[in-house]
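Sequence and predicted model, in that order:
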Amino acid sequence: MLVAVVLLLLAVVGVQVASAFPRATGPRPTPTPLDAAAVPAGADASWPVCTPPHGSTRTMPLATAPAFTIVGVNDGLPGTTSACIARELAWAGTATGGSSQPRLAYYVMAADPWTKPQLRWVPHPAWPTSDLVDGTTVPVPRAFAEATPGGGCAGAHGDPACAYVYGWAMARYAASIPGLPSPRTHRFWIDVEAQDTWSDDQRFNQAVVEGMAAGFTAPVGRGGVGTRVGLYADRTEWSSIIGRLRSGSPLDRLDEWVAIGPAGKRAAVDALQHDRPLTPGGRIRIVQWLDGRIDRDVALPAAR
């Protein structure tokens, strides 16, 4: 009996020691670095590739045989239509494939329409006066509605609830642009840039972008477009325009397309693998760099 007790005590001690000093594990495997030369490059283009209604001092070139394309649908500002849609879509048809991204996606501008640069181009913004968009009541999140007397959009220019409804309406507008093939089966990237076209109120700016994201992703039966969405920005502008996301923001965990400015393909591939995303739970899927006068992009290669 005594021997049994001793053996039992030794077993208990052994378990405690094992718990205090868990078995050593090897280092976590690190992803295999990508060879920049082997990563196919895509490209994006918008209104500067032709003369838009607002005029242009020069025409931007288009990349030759990109792996994938992202086509801007606006004439530089939300609620407008690019004069280059036909040319851009014809160019998108030359995409060669070979990356994890589809050969065609779209991007749409987002902004506060009441800033001076916006009003200079669009003097009379399509600003909502209620929570209705094309007969559908937009479900404004409490975080934005509670900042408004009455709990909904009543038309005030600085109202976060109206900003959310405006974003939703701009998503529907973008998806309804004539000549845009299959908007419900292609992703829309929301372009957040140009600090002077945004409010100083980051919560207001978040409301615009959240409303746009919700408008794109909501099912058609609930007044949305019913497609996928992602975020485009560079780190500095995202920080100044959007800042820290509100708790529970659906913008967190979205796919991201991050701009790094004038650089090279090697730097873009490195950023694709190692840069920190714009939001805590975000996922960088595409990195854009400026190659002379062409916007080029890299994404992970297609799975094999």
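The structure has been received and is ready for your questions.

Could you use CA atoms for every contact and neighbour count after this?
Will do.

Report the buried residues of the longest helix seen in the chain.
Of all segments of type helix in the chain, defined using DSSP state H, the longest is helix 2-20. Neighbour counts over helix 2-20 (16 or more other C-alpha atoms under 10 Å) mark no residue as buried.

what residues does that helix touch?
Outside helix 2-20, no residue is within contact range by C-alpha atoms under 8 Å, 6 or more residues apart in numbering.

The next helix-or-strand element following that helix packs against which elements?
Sequence-wise, the next helix or strand downstream of helix 2-20 (DSSP states H and E) is strand 41-45. Where contact means 3 or more C-alpha pairs under 8 Å, 6 or more residues apart in numbering; DSSP states H and E, strand 41-45 is packed against strand 69-72, strand 294-299.

Distance to Leu104 for those - can I get that in JSON lines?
JSON lines is the format used below for these (distance: least, C-alpha to C-alpha, whole Å):
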{"stretch": "strand 69-72", "distance to Leu104": "5"}
{"stretch": "strand 294-299", "distance to Leu104": "13"}
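
Check these for me and report the most buried one.
strand 69-72 (a mean of 26; mean count of other C-alpha atoms under 10 Å).

what about Glu88, distance to Val298?
Separation of Glu88 from Val298 (C-alpha to C-alpha, to the nearest Å): 19 Å.

for Val15, that is, sorry about that
On the measure of C-alpha to C-alpha, Val15 and Val298 end up 51 Å apart.

now swap in Arg283 and tell me
14 Å.

And for Leu119?
Separation of Leu119 from Val298 (C-alpha to C-alpha): 34 Å.

same question, Ala105
14 Å.

Arg172 now?
Separation of Arg172 from Val298 (C-alpha to C-alpha): 28 Å.

repeat for Ala163
According to C-alpha to C-alpha, Ala163 and Val298 sit 32 Å apart.

do Ala43 as well
8 Å.

ok, now Ala174?
In terms of C-alpha to C-alpha, Ala174 sits 25 Å off from Val298.

How about Gly230?
15 Å.

next up, a second structure to put side by side with the first:
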Amino acid sequence: MKEELPVKLKYSKVIRPTTRKTFDNIVGKQTGKIVKVETGTESREYRVFRETRSNIKGVITPRKIQMYRWWFRYLQLSLELDKLDYTFTENRRIKGTDNKKGYDKEYRHKVVVNRSRYEGWDLDEVLTSNFDKWWRGHSHLFVETPTKTTEILKPENMVLEDYYRYFRIDSRMSNTDTIQSMRQHLKSNRRRSRWSSKWTPLGEIRQEKLFNIYNTMIMWLQGMSTKEILTSGLFRTSRGRKVRYEVDVGSGGSSSSFYRGKKNRGQFEKRSSKVNSDRMRKDLLEPGRRLVLIVCDGYFSKHPRGKRYFGK
């Protein structure tokens, strides 16, 4: 049974990629000077996410704010599919044996958001609102507000937590020497082994990949074809690679004299490349379904226990 398409999505929409102008340096014919000439536009690439702290208006989040924005978008899509009682379908090829032929096995996964995992998120608001508005009232769920520096006077006042660091300071040192010594210690690359906020994005994934997968899911759910999706221009360049529609050019065959004659006469046909279907399935749709289901389970963008979906 194939997935039911198209789906009418009310709140989840494709995102238009921002672009920037591109320029080339050329030598002016009259002046002989090098001038910068606009040559077109290209999509902006995102930087790789790293697990470092982000300071947002005086508060600290374990990951970059963009990761929470993407969590929100994928959760909004998951909630909308849940409301529509939607079920994902994938086929896995089962290899044949000596006594049995190989076959395609169908796996189905209903989109159901585990609401108990999102206590305090106000999921009805997530479905109908936008991230910036929602974040203003819910950022406390994700921020880590550090405590001020405190002098420990008794050993029993020490708190053994991963996010605290303790130093021994000789009181005979001057304030200048003490501060200089502390700066050297604080420059070290030591990081906390865990975060204290309840909801923390897991794993490393490039933002342009999240962007491309998200837009693909929206367009595909709305019933667009592979060609329509890959030629939409609604993708970001990732590490210099663009998402595009590939075309094979040939005579339409090779075995018969009819096709050989067309080839000899230069009558070529444009055909969809197998690369297109493979890219849609392996690079965009399969990761997209799994991201939605991981979000349904209360995580982003990696399941902490490595849960498998669709038998894979």
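Received it, and whenever you're ready, just let me know what you need. No experiment lies behind these values; they were computed from the predicted model shown.

Give me the TM-score for these two chains.
Overlay of the two chains. TM-score (TM-score structural alignment, normalised by the length of the first structure): 0.23; 116 aligned residues with a C-alpha RMSD of 6.5 Å.

For Ile190 of the first structure, which of the helices and strands packed on strand 41-45 of the first structure is the nearest?
strand 69-72 (10.0 Å; C-alpha to C-alpha).

after that closest one comes which helix or strand?
Assigned by DSSP H and E, the successor of strand 69-72 of the first structure is helix 85-92.

could you give the angle of that next one to strand 41-45?
Interaxial angle, helix 85-92 of the first structure versus strand 41-45 (axes from the mean of the first three to the mean of the last three C-alpha atoms, to 10 degrees): 170 degrees.

in helix 85-92 of the first structure, what counts as buried?
85, 88-89, 91-92.

Now distance to Ile190 of the first structure too, for those, in CSV please.
Shown next, in CSV, are these (distance: C-alpha to C-alpha, whole Å):
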residue, distance to Ile190 of the first structure
Ile85, 17
Glu88, 18
Leu89, 19
Trp91, 21
Ala92, 19
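
which of the residues you listed lies closest to Leu272 of the first structure?
Nearest member of the buried residues of helix 85-92 of the first structure to Leu272 of the first structure, counting by C-alpha to C-alpha, is Ala92, at 22.7 Å.

Apart from its neighbours in sequence, what residue is nearest that closest one?
Thr69 (5.6 Å; C-alpha to C-alpha, 6 or more residues apart in numbering).

tally of neighbours for Gly261 of the first structure?
When neighbours are defined as other C-alpha atoms under 10 Å, Gly261 of the first structure has 14 of them.

Just to be sure, it is in a helix?
No - Gly261 of the first structure is assigned strand when assessed by DSSP: H, G, I helix; E, B strand; the rest coil, not a helix.

Distance check, it against Asp297 of the first structure.
Counting by C-alpha to C-alpha - Gly261 of the first structure and Asp297 of the first structure are separated by 11 Å.

what's the overlap in contacts for these two?
288-289.

From the contact counts, what lies against the longest helix seen in the second structure?
In the second structure, taking DSSP H as the definition, the longest helix is helix 65-83. Secondary-structure packing of helix 65-83 of the second structure (3+ C-alpha pairs under 8 Å, 6+ apart): helix 123-128, helix 131-138, helix 207-221, helix 286-296.

Next SSE downstream of it?
strand 87-94.

Can you check what angle separates that following strand from helix 286-296?
Going by the same axes, to 10 degrees, strand 87-94 of the second structure makes 130 degrees with helix 286-296.

orientation of strand 87-94 of the second structure relative to helix 65-83 in degrees?
Using the same axes, to 10 degrees, strand 87-94 of the second structure lies at 100 degrees relative to helix 65-83.

Can you spell out which helices and strands pack onto strand 87-94 of the second structure?
Secondary elements touching strand 87-94 of the second structure (3+ C-alpha pairs under 8 Å, 6+ apart): strand 103-110.

Please look at Tyr164 of the first structure and Ala214 and confirm they touch.
No - in this structure Tyr164 of the first structure lies outside contact range of Ala214 using C-alpha atoms under 8 Å: 9.0 Å.

Could you report the neighbour count for Thr136 of the first structure?
12.

how close does Trp168 of the first structure get to Asp297 of the first structure?
Following C-alpha to C-alpha, the distance that separates Trp168 of the first structure from Asp297 of the first structure is 27 Å.

Not counting residues beside it along the chain, what's closest to Met212 of the first structure?
Distance criterion C-alpha to C-alpha, 6+ apart; nearest residue to Met212 of the first structure, sequence neighbours excluded, is Gly167 at 4.0 Å.

so what's that neighbour up against?
Counting by C-alpha under 8 Å, 6+ apart, Gly167 of the first structure has contacts 110, 207-213, 215.

can you tell me the helix or strand for it?
helix 160-175.

Just the buried residues of that helix, please?
160-175.

following it, which helix or strand shows up next?
strand 188-191.

Give me the residues contacting that following strand.
Contact with strand 188-191 of the first structure is made by 105-110, 209, 212-213, 216, 227-233, 257, as judged by C-alpha under 8 Å, 6+ apart.

Inside strands: which ones of those?
The strands, defined by DSSP state E, take in 105-109, 229-233, 257 from the contacts of strand 188-191 of the first structure.

May I ask which of those residues has the most neighbours?
Result: Val108 is most packed of these (other C-alpha under 10 Å), 28 neighbours.

Which residue is the nearest non-sequential neighbour of that residue?
Ile190 is the one closest to Val108 of the first structure (C-alpha to C-alpha, 6+ apart), at 5.3 Å.

number of nearby residues for that neighbour?
For Ile190 of the first structure, using other C-alpha under 10 Å, the count is 24.

What of Thr216 of the second structure?
Around Thr216 of the second structure there are 24 residues (other C-alpha under 10 Å).

now do Thr178 of the second structure
Using other C-alpha under 10 Å, Thr178 of the second structure is surrounded by 14 other residues.

where's it, which helix or strand?
In this structure, Thr178 of the second structure sits in helix 175-186 according to DSSP H and E.

For the residue nearest to Trp220 of the second structure when sequence neighbours are not counted, which residues are in contact?
Nearest non-adjacent residue to Trp220 of the second structure, counting by C-alpha to C-alpha, 6+ apart: Ile229, 7.4 Å away. Contacts for Ile229 of the second structure (C-alpha under 8 Å, 6+ apart) come out as 216, 219-220.

Export those residues as a markdown table, with columns for distance to Ser181 of the second structure.
Below are the contacts of Ile229 of the second structure laid out as a markdown table (distance: C-alpha to C-alpha, whole Å):
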| residue | distance to Ser181 of the second structure |
| --- | --- |
| Thr216 | 52 |
| Met219 | 56 |
| Trp220 | 58 |
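
of the residues you listed, closest to Val292 of the second structure?
Closest to Val292 of the second structure, out of all of those and judged by C-alpha to C-alpha, is Thr216, at 12.6 Å.
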